[in-house]
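J.: whatever this is, show me its structure:
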Amino acid sequence: MSLTATLLDPILAAAPARPLITFYDDATGERIELSAVTTANWVAKAANLLRDECDVEPGGRVAVLLPAHWQTASVLLAAWSCGAEVVGEPAEADLVLCDAGRLDLALAAEPSGGVVALSLDAFGRGIDGLPSGVIDFATEVRLHGDEFVPWEPVPADAPALDGMPASEVAARAAARAAALGLSGSERVLSTRDWSAREDLVDGLLAVLAAGASLVQVAHADAGRLERKYDTEKCTARL
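T.: I've put the predicted structure just below:
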């Protein structure tokens, strides 16, 4: 079973229509809410893109140069659906996923599997003027199906995050959820960035492992966080 299935399957079985990820960007005023089913559909579309167009398969290495964002959650879970290992260094990766601001960094790594660029645009607009060979995520992902069936089972001992097997990552996420006091009834307000492994585990994976709901805020306006906490009926903070 892939890390994605370990994290998402219990949520989909228990509360498929409940909000799973609510994303705010205080710099733009964006707010988007995804149920568990909608999240799973995005993950499947992205996984199909990564496998069919980028040849991501078990044992492949993917670097993710993206901020904490609902689309970042989707592509991380998509990579794990394919059995890939998420690594921190683009120079060690076969494929790099990046935003427009880190495109030069991704290209400099010269990954053998290429580069996928994400605009992270709220309306699904792509990135104009991309170099030849760079895949525009917003344009291509919509062409792929919203169900993903791996060609072969993903071994539980396959590396998933910086060398850690998927089973160990899942166990660590569950342990962190317990340490943070998270349960399936929680709605968690977070401003954590996911660039460090520890923040990715606490800020995303532990929330999913608990079966909780995440309210992720980018470019957070500290003066508006308390109101968000109340409006979104949050019960925990990160």
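
J.: contacts, neighbours, all on C-alpha from now
T.: Noted.

J.: could you report the neighbour count for residue 111?
T.: With neighbours defined by other Cα atoms under 10 Å, the count for residue 111 comes to 19.

J.: equivalent analysis for the one 3 residues further on, please.
T.: Close neighbours of residue 114, defined as other Cα under 10 Å, add up to 19.

J.: ok, it - contacts?
T.: Contact analysis of residue 114 by Cα atoms under 8 Å, 6 or more residues apart in numbering lists 54, 94-96, 133-134.

J.: and if you look at residue 30?
T.: So residue 30 contacts 23-24, 122 (Cα under 8 Å, 6+ apart).

J.: ok, of those, which come out buried?
T.: Using 16 or more other Cα atoms under 10 Å as the burial test, those include 23-24 as buried.

J.: between the contacts of residue 30, which is nearest residue 176?
T.: Ranked by distance to residue 176 (Cα to Cα), the contacts of residue 30 are led by residue 23 at 21.9 Å.

J.: rewinding a little: ok, the contacts of residue 30 vs residue 70, which is closest?
T.: residue 23 (6.3 Å).

J.: contact partners of the helix or strand encompassing that closest one?
T.: For residue 23, the host element (DSSP states H and E) is strand 19-25. With contact meaning Cα under 8 Å, 6+ apart, strand 19-25 is reached by 30-36, 39, 69-70, 212-220.

J.: looking at those, which are in strands?
T.: Using DSSP state E, the members of these that fall in strands are 30-35, 213-218.

J.: farthest-separated two in the residues you listed?
T.: Within these, two members stand farthest from each other by Cα to Cα: 35 and 218, at 19.1 Å.

J.: what sits against the nearest residue to residue 65 once chain neighbours are set aside?
T.: Among residues not flanking residue 65 along the chain, residue 98 sits closest, at 4.6 Å (Cα to Cα, 6 or more residues apart in numbering). Contact analysis of residue 98 by Cα under 8 Å, 6+ apart lists 64-66, 106, 115-118.

J.: what strand or helix carries residue 98?
T.: Per DSSP H and E: strand 95-99 holds residue 98.

J.: one more sequence to fold, the one below, so I can look at both together:
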Amino acid sequence: MNATDRTPADLLRSALAADPGRPLVTFYDDATGERVELSVATFANWVAKTANLLQGDLAAGPGDRVALLLPAHWQTAVWLLACSSVGAIADVAGNPAAADVVVSGPDTLEAARACSGERVALALRPLGGRFPQPPDGFLDYAVEVPGQGDRFAPFAPVDPEEPALIVAGAELTGAEVVERARADAPALDLTGPGSRLLSGLPYDTWEGLSAGLYAPLAVGGSVVLCRHLARLDEEALAKRMEAERVTAARH
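T.: I've put the predicted structure just below:
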């Protein structure tokens, strides 16, 4: 990507300018059989809509804390980049009571109620489906996001030296996220554009976030993000890696 990219949102903009049609995130859930492939353009569209929801409807801005109570999932990746676009701090598995906004999956709704600010719930159903019955006290992401704008512009410039991510107790600025992602790439066998990393790591550590999103994005590569990967035997995993043209794996 470009040497001038200082935030994860910058990395995405550069990826969009370079090759919008290539795959960026391919997601598998081996508990449900779901497979979703998002090109750079499709992923960026989801990010823009989510950033508009976050900034417009949820009134989040630079420095606001967004607790992400979500697993490794393609929609979690979207929220991470939407927070970067707005300038909000993505607090992965953070304390909802200390957050301005909480974004919860279906399994963490009770914990998420500790947030006194805005609450968003993700059903995490195949094809981005909505809840059959919206959780009380939450906006249903799948209902709210489709009507949002396809282009996003922040109300205030995003400062790459301000906090952007909190994971496993470590706080990183946007610039630090980009720097660490680039530095991780060689050890993850990401050699540049065309690199395709399969990750079965959870998103609750820097290692999981880097392998499962940031490092492939930083070098112009792509990620095959797998949830419940332990359900696959070695033969099935090998077939997936071959079918997806995976060049490196971490799980």
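
J.: picking that back up, just the buried members of the contacts of residue 114 of structure 1?
T.: The buried subset of those (16+ other Cα under 10 Å) comprises 54, 94-96.

J.: so which elements touch the host helix or strand of residue 166 of structure 2?
T.: Assigned by DSSP H and E, residue 166 of structure 2 belongs to strand 163-167. Helices and strands touching strand 163-167 of structure 2, by 3 or more Cα pairs under 8 Å, 6 or more residues apart in numbering; DSSP states H and E, are strand 89-92, strand 170-173, helix 174-184.

J.: mind doing that once more with 6 Å?
T.: Judged by 3 or more Cα pairs under 6 Å, 6 or more residues apart in numbering; DSSP states H and E, the packing partners of strand 163-167 of structure 2 are strand 89-92, strand 170-173.

J.: returning to what we had before: dump the contacts of residue 30 of structure 1 to CSV, plus distance to residue 180 of structure 1.
T.: Output for the contacts of residue 30 of structure 1, formatted as CSV (distance: Cα to Cα, whole Å):
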residue, distance to residue 180 of structure 1
23, 21
24, 22
122, 31
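
J.: centroid residue for structure 2?
T.: In structure 2, the C-alpha nearest the mean C-alpha coordinate belongs to residue 77, at 1.1 Å (Cα atoms, centre = their mean).

J.: aligned to that one, what sits in structure 1?
T.: Structural correspondence for residue 77 of structure 2 with respect to structure 1 (TM-score structural alignment): residue 73.

J.: surely its match is in a strand?
T.: No - judged by DSSP: H, G, I helix; E, B strand; the rest coil, residue 73 of structure 1 forms no part of a strand; its state is helix.

J.: next, count neighbours for the closest residue to it other than its chain neighbours.
T.: Spatial nearest neighbour of residue 73 of structure 1, excluding adjacent residues (Cα to Cα, 6+ apart): residue 204 at 7.7 Å. Using other Cα under 10 Å, residue 204 of structure 1 has 23 neighbouring residues.

J.: residue 204 of structure 1 matches what in structure 2?
T.: So, by TM-score structural alignment, residue 204 of structure 1 is matched to residue 213.

J.: and the alignment partner in structure 2 of residue 115 of structure 1, which helix or strand is it part of?
T.: Correspondence of residue 115 of structure 1 to structure 2, assessed by TM-score structural alignment: residue 119. For residue 119 of structure 2, the enclosing helix or strand under DSSP H and E is strand 118-121.

J.: and the next helix or strand past that strand?
T.: strand 139-140.

J.: which residue numbers in structure 1 go with that following strand?
T.: The aligned range for strand 139-140 of structure 2 is 135-136, by TM-score structural alignment.

J.: got it, and stretch 237-248 of structure 2?
T.: Residue span in structure 1 matched to stretch 237-248 of structure 2, by TM-score structural alignment: 225-236.

J.: buried residues, the matching stretch. List them.
T.: Per 16+ other Cα under 10 Å, stretch 225-236 of structure 1 contains these buried residues: 225, 229, 234, 236.

J.: other residues contacting it?
T.: The contact list for stretch 225-236 of structure 1 (Cα atoms under 6 Å, 6 or more residues apart in numbering) reads 186-188.

J.: which of those sits closest to residue 111 of structure 1?
T.: For the contacts of stretch 225-236 of structure 1, the nearest to residue 111 of structure 1 is residue 188 (35.5 Å; Cα to Cα).

J.: host element of the closest one?
T.: Per DSSP H and E: strand 187-190 holds residue 188 of structure 1.

J.: off-centre distance for that strand?
T.: 16 Å (Cα atoms, centre = their mean, to the nearest Å).

J.: which part of structure 2 matches it?
T.: By TM-score structural alignment, strand 187-190 of structure 1 lines up with residues 196-199 in structure 2.
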